[in-house]
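J.: structure here, sequence nowhere to be found:
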C-alpha cells in the first residue's frame, strides 16, 4: 500500500509538472520575450493600414505596431501574406501575431484572442466620381465588388438581401476591385470606411464615397492565438492604452486617416 501510494503521488507529480511545462511552452508572450522579437503577419495591400511603397512596408499598422513593439521591448518582424492565408497561418503557428486589421465579430472572438480596437471598421460603398449612387440603397440592381473572405463581404451579403438584391463579385485584393471599378466592370466597391475615405482622399478625381455607411458599427482589432496568446494580447492592450493616453494614437490617426477617432478603451460587445 505504501508503494502504491508513493507511486501514485509520483505519477501525479509528473503529470502536474507536464501540465506546468506545457502551459509554459504555450505562453506566446514568454516565447516572444525570450526570442526578443515578434513576427507579425499582414497583407500589405490594404491602404492606408498596410502598403508597399518602393518595396518598403508603410502604413498605419506599421507605425502603430512599431510603437507597440517598442513598449513591449521586442523587435517587430513583418511578413506580407495574402489575407486568406493569414488567420489559418496563425492557427498553425507560422507567426506570432496578426497585424492585419481584423474586423471584430463574435464568431471570430470564439476562435481568436482580439486586442482592443485599433480603428473603425464600419462598411460603406465607394464608386467612380459622378457614379449612379447617391445613397447606399441605390446599390439595388447594380454590380458591387468586395474582398473575398472578409467580414465586409458578410455584411454586404446581408445588405443585398435587405434591399432587394445586387450582384456581388469577389476579389483577392481591394486593389483588384478598385481597378475593375475604374474600368466600369463594377458600379461600386464595398469596404471599411477608413479604407474608402483614404482612397477617395488620395484620388478625388476618380473615386467618391457613398454616405452614410450601411454596415453595423464595427471595429478592427489585431489577433493572437486564443489561450496561449492571451498574455500577448494583454501586453499589446497595455501598450495601446499608453499610446492612446500620450497622444501617439491621435497623431497616427490624423496622419493616415485625416482625422482622429475616439476608440473604446474596453472590449466592445460583439
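T.: Noted; the coordinates are in hand. A quick note: this is a predicted structure, and the numbers were derived from the prediction, not measured.
J.: from here on, just use CA atoms for contacts and neighbour counts.
T.: Fine.
J.: doesn't residue 100 lie inside a helix?
T.: No - counting by DSSP: H, G, I helix; E, B strand; the rest coil, residue 100 is not part of a helix but strand.
J.: from residue 50, how far off is the nearest residue to it once chain neighbours are set aside?
T.: Ranked by CA to CA, 6 or more residues apart in numbering and with sequence neighbours excluded, the top spatial neighbour of residue 100 is residue 42, at 4.2 Å. Residue 42 sits at a distance of 7 Å from residue 50 (criterion: CA to CA, to the nearest Å).
J.: okay, these two: which has more neighbours?
T.: residue 42 (26 against 22; other CA atoms under 10 Å).
J.: quick one: the more buried one from residue 89, how far?
T.: According to CA to CA, residue 42 stands 11 Å off from residue 89.
J.: here's the one I want to compare it with:
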C-alpha cells in the first residue's frame, strides 16, 4: 500500500507540469508600460487604452485570454528575454537594434511625432528649441528621434523612464519641451490645457507587437492584425481613443 502511494505521488508530480502548461496555453502574459495615453494608461486602477483594447481583440480572435504586467518601458524587452511575459504591446516601434533581440509582428498602427511644450512659449518648430532642454522617454524610438533633432537644432536631451514624469518636468519648467507621439501629445493637452504642441510632419512612428525570437505565435498574431484591420475593428478602436487620423 505504501509503495502504491509513493508511485501515485510520483505520477502526480510528473503530470502536474503538463497540466500547468496546458492551462497556460490559453493565457498570454502581455507586458506594457501604462504611462502612454491614449495607448496604455491607468484609469480607475485599471490599465486601459488603444493597445489594451487591440490586444484583447487579438486574443478573442485567436481564442486567448490576456493578463497584463505593467512595468517601465525600458525593461519590457528584458522581460521578453527572461520569459516573464509572452509578448509586449506598448507603442513599440520596430528598430534594427530591437529586432536583433526580439521578433515583431506586422505594424498595427502608425502616427506622427509631435513636440509638447508650455503654451506660453509659443514654439512653432524645432528651430525654436535652440539652447533649450527637451525631454524624451528612455528606451523609446522618440528618444532616438529626439537625439537626432537635438543634433540638428542645437538643444539638449533629458531622458527619463516615463512620460508622466516628463510631463511633470515640463510643467515644473525643468525642461522646455517633450518629444512624443502625436496622439499622446493631444491627450496630455486635454488633461493640461496650458500645454500645446506642434507636429513634425516628416517624422512618423509605426507600432508593432514584440515577441521572443522564433515565437510560435507570430504568424497567428500577424493574421489577427490583418483580419482586425480588414473587418474595421482597428479603425473603430482608433476612433474610440482619438486616433482616427492614425494610419
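T.: Ah, there it is. No experiment lies behind these values; they were computed from the predicted model shown.
J.: returning to that earlier point: overlap in contacts, residue 42 and residue 50 of the first structure.
T.: residue 100 (CA atoms under 8 Å, 6 or more residues apart in numbering).
J.: which stretches of the stretch 1-150 of the first structure form helices?
T.: 2-25, 28-35, 60-72, 83-91, 106-109 (DSSP state H, counting those that start in this stretch).
J.: which bit of the second structure covers stretch 102-109 of the first structure?
T.: Taking TM-score structural alignment as the measure, the second structure aligns residues 92-99 with stretch 102-109 of the first structure.
J.: er, stretch 80-90 of the first structure I mean
T.: Using TM-score structural alignment, stretch 80-90 of the first structure lines up with residues 70-80 of the second structure.
J.: contact partners for the spatially most central residue of the second structure?
T.: Here the mean C-alpha position of the second structure is nearest to the C-alpha of residue 90 (CA atoms, centre = their mean), at a distance of 1.1 Å. By CA under 8 Å, 6+ apart, the contact set of residue 90 of the second structure is 31-34, 36, 39-40, 51, 73, 209.
J.: again, only this time at 10 Å
T.: Neighbour list for residue 90 of the second structure: 30-36, 39-41, 50-52, 70, 73, 76, 207-210 [criterion: CA atoms under 10 Å, 6 or more residues apart in numbering].
J.: do residue 256 of the first structure as well
T.: 47-49, 59-61, 63, 194-195, 198.
J.: cool, residue 237 of the second structure as well?
T.: Contacts of residue 237 of the second structure by CA under 10 Å, 6+ apart are 49-51, 53-54, 57, 243-244.
J.: just the closest of those to residue 163 of the second structure, please.
T.: residue 49 (15.1 Å; CA to CA).
J.: if I look at that closest one, how far off is residue 39 of the second structure?
T.: Distance of residue 49 of the second structure to residue 39 of the second structure, computed by CA to CA: 5 Å.
J.: return every residue with contacts to both of those two.
T.: Overlap between the contact sets of residue 49 of the second structure and residue 39, as judged by CA under 10 Å, 6+ apart, is given by 238, 241.
J.: who's more crowded, those two?
T.: residue 39 (27 against 21).
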